[in-house]
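> Fold the following, please.
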Amino acid sequence: MPRPAPRAYRRPAGLALLAGALILTGGCVRFGGKAPARLLAITAASPAPAGETISASVDKALFVNLPTTPRAIAPLRVAVRNNDNSYAYVKDAVWADTPARQFQAVLAETIRTRAGRLVLDPGQYLARRGQMLEGNLLDFGIDAAAHRAVVTYDASLMSMDGQSLKRQRFSAAVPVNQIDADTVAPAISEAANQVATAVADWVKAQN
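Sure, this is the predicted structure:
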């Protein structure tokens, strides 16, 4: 009795489509939109030197919370305020991280170097027995009408014993000649460092 002819193997439709996509893209798989040409960031003007050690009891540590931000400045785009009720974004300018996280990092680094405090991120510790610094990052971008970078931070500092709370607003502005991807980050970084320095000195004076 003759054997039946073997059935031709049929590749699943999904695999066929994937194989076709790999061929068309030269074997390179891409997800999402086009990657930005570069990512912008702010940095602390006075970072802690390598090898420096700061120690303190947990009760004496300062926890710097991630600041809250309005929706207009929360994304990874550089916000430009046209007026009190209107925002736009700088073309081709994308932050490497959110404004809130970048400012938190600069603030923590500046307080550590300027005030000599052991600064911790609340997100990394379950127990928070030290002093708390919280705040609202109200401005982190460009004021188009005034042609300047503006950073404004509303700080709230809990006392070491947890019995009192002090609140103060800090703001800094740095001029920008033109508003584009090349000029905005350095100006915003400078303004953020001015605010962080003022907050660090304020924190140091409270103890």
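> can we go C-alpha only for contacts and neighbour counts from here?
Fine.
> so who does Arg81 touch?
Contact criterion CA atoms under 8 Å, 6 or more residues apart in numbering gives 87-88, 141-144 as the residues in contact with Arg81.
> Show me just the buried residues among the residues you listed.
Under a neighbour-count criterion of 16 or more other CA atoms under 10 Å, the subset of those counted as buried comprises 141-144.
> which helix of this protein spans the most residues?
Among the segments of the chain that qualify as a helix by DSSP state H, the longest is helix 184-205.
> quick one: contacts of it?
40-45, 78, 103, 106-107, 110-111, 114-115, 140-142, 148-153, 155, 157, 170-176.
> now the other sequence, so there's something to compare against:
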Amino acid sequence: MIRPAAICGLLLLGGCVSFGGKPPKMLMTLTTSATVPTDAVRQASAENTVLILTPTANAAVQTVRIPVYDGTALAYVADGAWNEPPVRAIQRLLSETVTARTAKIVLDPRQFGASPAMRLSGQLQRFGIDPNAMQAVATFDAQLSREGGRVETRRFEARAPLAAVDAAQAGTALNRAANDLAMQVADWVK
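Okay, here's the model as predicted:
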């Protein structure tokens, strides 16, 4: 039998326990501006396949929060967060953009059975806000491995202006910068 004093104690304790922080006011996602038609059937030889791996990133970018880079100081945009880690969203954005802008067939890293002709990997160096320039910044150090052991590297950067450092402006500007970056990478892979 449960005693009334025990029930009161549990109710009081329940008011003191928190199972996570306050959720952000806004969850954001990246959306592609280069889409593939839903009825598109594509065929390619093995030489026209590419595997796009999830990029690595430094600790500032691995979080779902949006970093604000001010010299050597780092802060985060208040009241907003990504719905998933940015590296995963960038990988999907790159895959969709390369598919839409090239004749390549992008293999899913979790489901491919074929050996790809190319592998795109890299590190997402920056994906946040530069408050001094009032711009969203996306910087990606890409590595493209081709058959035969040839490897190419290249740094890509895209910037998009924003009027204020807040969640809505930051998410929209970073989406524009990420799409610009993805188009640059797709043109390089082409």
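> Make TSV out of the contacts of Arg81 of the first structure and add distance to Asp182 of the first structure.
As requested, those are exported to TSV (distance: CA to CA, whole Å):
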residue	distance to Asp182 of the first structure
Tyr87	19
Ala88	17
Gly141	14
Ile142	13
Asp143	16
Ala144	16
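> preserved in the second structure, out of the residues you listed?
The subset of the contacts of Arg81 of the first structure whose aligned counterparts are also in contact in the second structure, taking both residues aligned by TM-score structural alignment, their matches' CA atoms under 8 Å, comprises 87-88, 141-144.
> from those residues, which single one is nearest Thr98 of the first structure?
Distance from Thr98 of the first structure was checked for each of those by CA to CA. The minimum falls on Gly141, at 12.0 Å.
> Please pull up the equivalent of that closest one in the second structure.
Under the alignment (TM-score structural alignment), Gly141 of the first structure maps onto Gly128 of the second structure.
> Quick check, that match in contact with Val68.
Yes. Counting by CA atoms under 8 Å, Gly128 of the second structure does reach Val68; the two are 5.7 Å apart.
> show me what contacts the spatially closest residue to Phe140 of the second structure that is not a sequence neighbour?
Counting by CA to CA, 6 or more residues apart in numbering, the nearest residue to Phe140 of the second structure once its immediate chain neighbours are dropped is Leu124, at 4.5 Å. With contact taken as CA under 8 Å, 6+ apart, Leu124 of the second structure is in contact with 55-58, 61, 87, 138-141.
> Can you classify Leu124 of the second structure as helix, strand or coil?
Local secondary structure at Leu124 of the second structure is given as strand here, using DSSP: H, G, I helix; E, B strand; the rest coil.
> Then Arg159 of the second structure?
Following three-state DSSP, Arg159 of the second structure is assigned to strand.
> mind checking how far the corresponding residue of the first structure for it is from Tyr125 of the first structure?
Using TM-score structural alignment as the criterion, Arg159 of the second structure maps onto Ala173 of the first structure. With the distance defined as CA to CA, to the nearest Å, Ala173 of the first structure ends up 34 Å from Tyr125 of the first structure.
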